[in-house]
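Enquirer: sequence and predicted structure are below.
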Amino acid sequence: MNPNHMLEQVAEERGSEVAIRFTSTNVTYSSFLDAVRRLTRGLYRMGIQRGDRVALMLPNLPQFPIVYYAVLRLGAVIVPINMMYKGREVARLIEDAEVKAIVAWSGAWDDFAHYAAVLNSIKHIIILGDSLPPNSISLTRLIARNNPMMDIADMDDDDPAVLQYSTGITGALKGAELTYGNITSNLVACRDIMRVTPRDTMLAVLPLFHPIGMTLIMNTSLCTGAAMELHPVFDPKIVAEKLKEGASTLFVGVPSIFKILLNHVNMEDGPPEKPIRLCVCGAGAISEDVLKQFEKVFGTYILECYTTNETSPVTSFNQWRTGRRVGSLGHPIPGVEMKIVDEQGNEASIGEVGEIIIKGSNVMKGYINKPRLTEEVLRDGWFHTGDLGKMDINGFFYLVNRKNDRIIKGGFSIYPTEVEGVLYNHPDVEEVAVIGIPDEVMGEEVKACVVLKEGATVTTEQLADYCRERMALYKVPAVIRFYKDLPRTSTGRLDKAELAG
């Protein structure tokens, strides 16, 4: 099913209602749909057809969802590009995806321009902004100068819709091919679990090029009739104030965002008079301490979920109907199966740590141009995540660690998230990453890379003593080093490879 059918129905019912709030501008559903239809016509006249790949490199602006839905309306394929990518990374991605057209923000184009000239697949360059490079077209004019196109391509569930790129531990690009069935089933499941209604307002700060932003924020809002309050960048002070104001009802974040927001409020203040209805946390485990503090300060409720690029992105959720377990990934969403398997592929016992594997309507077709890698991760219909987890007797799943992050010290397995969780609870610790480092005797030792809060005076030995009091001695970091900031990848994740180097 094409999600544009859902958008059409919503716009027909709620045409005069606000679809997107952006700074001082309100975009109604009627205006939004009109822009989508006009851009669809413009792309069609340029020769964009069913199955063509269109790269989308825009920040959080109203034009992002306009382009997204216009491309899908033609039955073409969206290739979202991380705005933090540099020119060389963008060129590699576009070459791998064989992109036919690119829609880009002028501010990001300069770094990429000299690579574009040698990429043969790009036939059309569409720019948002006042500065137009040679042989490019203005996105604003393309929308304004075309009449609306009413047709919507009817798509099969197995037709490709989105190429979601990420980098593996080797730095190689991986383009997960997500289908129209993947995208639609995931947004419907998430919408129902979150109980999104037209009365909701989504506070949108995660980048829409991120799969969580695309599905849990953009699609669940616009395909339901809710309003999306779109922020171009994440400003912790502004977002914390917005959460306190209570004008929005839904908020989706990642673990680091919830912790950062806590640092921008007065902990002694009571919860707001009109608290935000629901918060959702994906892309990693949030510490129990941060979760409970955030809920207390903002008077809200956080549901954790499990996401990967290859699963559109949501696989499991803490759900109202099955209850919540803090620190868990919840239960599989409708249409999805999960299980834990050992290294031989046998299903693990209750509580036993093994690899999380997934099967269902959310799982990608495969990685484009990488048949061998696809065969490695998709076996007998199951996607092998490379994540280590466990399941309790009530069917709740828990993330333990990445397979490749596990530290083996003297034959004992140590999972960095456990050590990080202890250090995160220290009042002087702002951020921490735990890695394994080579050791001649033990094979590996534990190293903690720590960012302290402003004004903190704790020493490395005091932090080590803190850990000794709270965990088995073999898990206590042998090396603790202070950093001003921790390195991150282009997708915003902690770059543990650089820390290890």
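Expert: Looks like it came in fine.
Enquirer: going by C-alpha atoms from here, please, whenever you check contacts or count neighbours.
Expert: OK.
Enquirer: immediately after the helix ranked longest in the chain, which helix or strand?
Expert: Once the chain is assigned using DSSP state H, the helix that runs over the most residues is helix 29-45. The helix or strand immediately downstream of helix 29-45 is strand 53-57, counting by DSSP states H and E.
Enquirer: try this one side by side with the last:
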Amino acid sequence: MIDLNNPPSWPYYPKNVKYHLDYPPISLGEKLDKTANEFPDTDATIFFGARIKYQKLKELTDNLAANLQNLGIKKGDRVALILPNSPQAVIAFYGALKAGAVVVWNNPMYTERELHHQLTDSGSKIVITLDLILPRVLNIKAKTSLEKIVVTRLSEFMPPLLKLLYPVKVKKEKRWIEIPKESFILGFQELLKSPPQPLAKITINPEEDLAVLQYTGGTTGISKGVMLTHRNLIANAMQVNAWDPVRSSQDIILAVMPFFHVYGLSVALNLAVLTGATLLIMPRFNVDEMLKTIVKYRPTLFPGAPTIYVAIINHPRIKDYDITSIRLCISGSAPLPVEVKKKFEEITGGRIVEGYGLTESSPVTHCNPVHSLEKPGSVGLPLSDTLCMVVEPDTLNPVAIGEVGEVAVKGPQVMKGYWNRPEETALVLKEGWLLTGDLGRMDEDGYLYIVDRKKDLIISGGYNIYPREVEEVLYEHPKVKEAVVIGVPDEYRGEVVKAFIVLKENETATSEEIIKHCQEKLAKYKVPKYVEFRTELPKTTVGKVLRRALREEAKK
């Protein structure tokens, strides 16, 4: 039996990783200041070629913080951000934290209904947003607690030439937004100027004071604010860094994962600020733009989602791009197919290791070792100071090694709870353990294998079918680019497997061909009964396939 109180005794726990870390009792804003003092002339950000040094980033965040305080922001007030990856997002995040605020991240692609829920549930007083999103915010402002709207244009931190060309492009595409002259609408650049009064010192208790409300579907599908403290987020950045230390100013982190997603926040933005690395910022994922960016700026670290790596390995001209600067990728947000991992490593010569986490744990709890035994198909071992058990669903009774149960984790990165939802908090936090809602199994070496979400489990004729196992087989088919399976109703078996397939470019296949491939590798009850070919799959902004959308379609 694994000794849960002494994870380093596991035989393959990385020898270069300290299991117990010392977490400094400071806020995220203070950490930025320390990094700026240590690496003042290092590039903090690169955005379409425009660069901001760490010392300049400190000055900009100080100015924004002081001006937010002058607008009435006090410790604990919520400031909402609706921004794509950009220097503005970096400045707004750390500036709001320095002002003492709690940051509420929002997806720029959200509808008015979705934004309204998060802004009202959080009680946000100020929102910092992009001009293109402003009409949505104005339409719902009267029904929220918003007092001020701060607006920026994406071009504001671009190089001079692009700054001139950007308005022309946007106007040509008929996307130009005229910003109304209202007393409650402020320009972002105005808040970056020297403030009339200096920044007031805010005392932060890192273990108790919130840094972020990160909204998630949680256990019931109702969007809930996950309360993450300064300690949670600093600890998780330190845990990730301990796994394979960033080489400060020598490393460039490709930031294509959205900062408004907790994975991009921790493994790109906060990791860079923690270590003094450079953020190579991309506001959106476009495979052609990304490959050109990699060739030009030579990033070394590339946190991403499997769909991004799939797009790269299937690019028709991938051999024309030298992307061998990439030494390490940590894959998160969705399962990483083994075949995708193999092909990506062949192309880059670097390593790609699968990790695991969830919003409620800031998010990373596990990762495959970078320099010791890796077990493809698993999500690896717990990070520093992180405990893991596989338990009977909804209890803390451990199951036997190799048995499937619910994954429970404990560590300094685990959330404080759900915002204003004590009943929901009590359902998932028990005696300090976070019940993740994910089904998994642990082997005798301590490696965790995520089988699937409890709600994604397919039960066919009394047999449990875990979608990931079927999807791994589908990815082994040479013509398959992307694959996902769900359970659909069946009068006889209750549920049967349906597969949705996106084929590689210029490939054709039949349902019979796909089913025959699965029959050779899976038990009969696991083989898809139906196969549907698609040109694309419905996904979230971070590339996670929306099984829920496919299930809803299947009901119609």
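Expert: Here it is on my side, so go on. Because the structure is predicted, anything quoted here is derived from the model rather than measured.
Enquirer: secondary structure class for the residue located most distally from the centre of structure 2?
Expert: Farthest-out residue of structure 2 from its mean C-alpha position, per Cα atoms, centre = their mean: Tyr492, at 39.7 Å. Here Tyr492 of structure 2 takes the coil state, with states given by DSSP: H, G, I helix; E, B strand; the rest coil.
Enquirer: please list all residues in contact with the residue lying closest to it once chain neighbours are set aside.
Expert: Closest residue to Tyr492 of structure 2 apart from its sequence neighbours, by Cα to Cα, 6 or more residues apart in numbering: Gly461 at 7.7 Å. Counting by Cα atoms under 8 Å, 6 or more residues apart in numbering, Gly461 of structure 2 makes contact with 492-495.
Enquirer: what is the nearest of these to Pro412 of structure 2?
Expert: Of all those, Glu495 has the smallest distance to Pro412 of structure 2: 39.7 Å, by Cα to Cα.
Enquirer: the closest one reaches Ile465, doesn't it?
Expert: No - between Glu495 of structure 2 and Ile465 there is no contact, the gap being 9.9 Å when judged by Cα atoms under 8 Å.
Enquirer: who's more crowded, these two?
Expert: Set Glu495 of structure 2 next to Ile465 and count neighbours by other Cα atoms under 10 Å: Ile465 wins out with 23 against 19.
Enquirer: matching that one against structure 1, which residue comes up?
Expert: Using TM-score structural alignment, the equivalent of Ile465 of structure 2 in structure 1 is Ile414.
Enquirer: count of neighbours near the nearest residue to that match once chain neighbours are set aside?
Expert: With sequence-adjacent residues excluded and distances taken as Cα to Cα, 6+ apart, Ile414 of structure 1 is closest to Ile407, at 5.0 Å. The number of residues packed near Ile407 of structure 1 is 23, by other Cα under 10 Å.
Enquirer: show me what contacts Ile407 of structure 1?
Expert: The contact partners of Ile407 of structure 1, by Cα under 8 Å, 6+ apart, come to 413-416, 435-436, 444-446.
Enquirer: to which residue of structure 1 is Ala483 of structure 2 aligned?
Expert: Using TM-score structural alignment, Ala483 of structure 2 pairs with Val432 in structure 1.
Enquirer: quick check: closest non-adjacent residue to its match.
Expert: Val450 (4.5 Å).
Enquirer: need the contacts of Gly461 of structure 2 in TSV (columns: distance to Asp41 of structure 2).
Expert: As requested, the contacts of Gly461 of structure 2 are exported to TSV (distance: Cα to Cα, whole Å):
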residue	distance to Asp41 of structure 2
Tyr492	68
Arg493	65
Gly494	63
Glu495	60
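Enquirer: out of these, which is nearest to Asp33 of structure 2?
Expert: For the contacts of Gly461 of structure 2, the residue nearest Asp33 of structure 2 by Cα to Cα is Glu495; the value is 55.4 Å.
Enquirer: so Pro416 of structure 1 touches Asp405, yeah?
Expert: Yes - applying Cα under 8 Å, one finds Pro416 of structure 1 in contact with Asp405, separated by 7.0 Å.
Enquirer: the two: who's more crowded?
Expert: Ranked by neighbour count (other Cα under 10 Å), Pro416 of structure 1 and Asp405 place Pro416 first, with 22 against 18.
Enquirer: can you tell me what Gly42 of structure 1 aligns to in structure 2?
Expert: Using TM-score structural alignment, Gly42 of structure 1 sits opposite Asn67 in structure 2.
Enquirer: fine by me, we can end here.
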